[in-house]
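Visitor: All I have is the shape, not the residue letters:
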């Protein structure tokens, strides 16, 4: 189950713009910070090669896959590259069903309750709340009252270490982390520092929640 990959650090690293040349070095420092889910958006340079390299190096301790997956054909491409995770910006039920037929985890993007329930009916493993800037904490609180209690809700978009607490307070279970973590041209040491800052923020937040 996806829950096992999101424990104890329920953060998905979104590595948009990653190149194969940098894939392993970036993936290693992010994994070393505690991240266990990494996605390479398909609008990155040679994304399937980056996924293949990350899977070879980190596949035993991280769930590796693709983001910005738009078609069923792309699902097949990701599976062929060794990816095990499909993340989508939308809730196309055909793409979700294709991912599940291929035995992959799937986290579609949703922005309305109608999309959320349709995605779940198609087999989604978790829901990406996207864009989080638009679907804010008040909306997530309302959704949480009607969605399954054990469903993982993962806001994505504009998330920083300082903004996570507001979402968790209303029922978010984790987050997708994009440019606040990784951006093309950023040094490995900087990405490592950012990854650890997110991990530390989550640890502090979890301790406060469990206190």
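Guide: Perfect, I can see it now. Every value quoted in this text rests on a predicted model; they were computed, and no experiment measured them.

Visitor: Please count neighbours and contacts with C-alpha atoms only from this point.
Guide: Will do.

Visitor: Show me the strands in the chain, by range?
Guide: For the chain, applying DSSP state E gives strands covering 11-14, 37-41, 63-67, 85-87, 105-107, 109-110, 127-129, 153-155, 175-177.

Visitor: Output these in TSV; the columns should cover mean neighbour count.
Guide: TSV is the format used below for those (neighbours: other Cα atoms under 10 Å):
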stretch	mean neighbour count
strand 11-14	24
strand 37-41	27
strand 63-67	28
strand 85-87	28
strand 105-107	26
strand 109-110	26
strand 127-129	27
strand 153-155	26
strand 175-177	24
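
Visitor: The structure to be compared is supplied as follows:
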């Protein structure tokens, strides 16, 4: 079920849950709840020691999930995430070296940008699917609207400050393929193992897909 290209990531679901896990044991029930709610793509951020183990478990035990590694900031992290079974890679920003390492894995990638110049630099390398981060702090919907004119071939996944309330406005933009959000997996729900709540939030988010 893993996407073959970066653009394919946009077709999986309107919202990609951005998850921080402190316990790899939570990975499988969380992923199953998200998938059941209609969100098959799950971005596990490499911000904790449990992250790679969580990716391994989801990849092995939740076949309907497409698990990716987020917060990839070094070539080594890209390699280790790929080895753990990640189906895609996401970075908060991007350098030439990091992009080369991510591309070398053969996995779909969403390299992060926050300016037109950064987007153009990646466009020169053939990347047309990008992460826009931090979305709200970097200009939000208005900034992405401004980029649509000069860079019509680029599509974005805005992440950072996006909420259930603001997601529909982002998704209505022609150059937005999906959004990334942390609201799908609240810390208190993860701590309590409240997978029913996670599934409900996922179901509500899955329904945000706009008519094109």
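Guide: Yes, it's here. Everything numeric in this text was worked out from a predicted model, so none of it was measured.

Visitor: Residue 50 of structure 1: which of the strands of structure 1 is closest?
Guide: strand 37-41 (7.4 Å; Cα to Cα).

Visitor: Which stretch of structure 2 lines up against that closest one?
Guide: Aligned by TM-score structural alignment, strand 37-41 of structure 1 corresponds to residues 41-45 of structure 2.

Visitor: Show me where structure 1 has its helices.
Guide: 2-5, 20-32, 47-58, 72-80, 93-101, 113-122, 137-144, 164-168, 188-210 (DSSP state H).

Visitor: Could you check the fourth one and say which residues are buried?
Guide: By neighbour count, and taking 16 or more other Cα atoms under 10 Å as the criterion, the buried residues in helix 72-80 of structure 1 are 72, 74-75, 78-79.

Visitor: Quick one: residues in contact with that helix.
Guide: Identification of contacts with helix 72-80 of structure 1 by Cα atoms under 8 Å, 6 or more residues apart in numbering yields 48, 51, 65-66, 69, 84, 86, 94-95, 98-99, 102, 104.

Visitor: ditto for the shortest one
Guide: With contacts defined as Cα under 8 Å, 6+ apart, helix 2-5 of structure 1 is touched by 36-37, 62-63, 105, 125-126, 152.

Visitor: if you set the cut-off to 6 Å instead, what comes out?
Guide: Helix 2-5 of structure 1 has contacts (Cα atoms under 6 Å, 6 or more residues apart in numbering) with no other residue.

Visitor: so how far is it off the chain centroid?
Guide: Helix 2-5 of structure 1 has its C-alpha centroid displaced from the chain centroid by 12 Å (Cα atoms, centre = their mean, to the nearest Å).

Visitor: Can you add distance to residue 28 of structure 1 and give the contacts of helix 72-80 of structure 1 back as JSON lines?
Guide: Shown next, in JSON lines, are the contacts of helix 72-80 of structure 1 (distance: Cα to Cα, whole Å):
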{"residue": "48", "distance to residue 28 of structure 1": "18"}
{"residue": "51", "distance to residue 28 of structure 1": "13"}
{"residue": "65", "distance to residue 28 of structure 1": "15"}
{"residue": "66", "distance to residue 28 of structure 1": "17"}
{"residue": "69", "distance to residue 28 of structure 1": "23"}
{"residue": "84", "distance to residue 28 of structure 1": "18"}
{"residue": "86", "distance to residue 28 of structure 1": "20"}
{"residue": "94", "distance to residue 28 of structure 1": "33"}
{"residue": "95", "distance to residue 28 of structure 1": "29"}
{"residue": "98", "distance to residue 28 of structure 1": "29"}
{"residue": "99", "distance to residue 28 of structure 1": "26"}
{"residue": "102", "distance to residue 28 of structure 1": "27"}
{"residue": "104", "distance to residue 28 of structure 1": "22"}
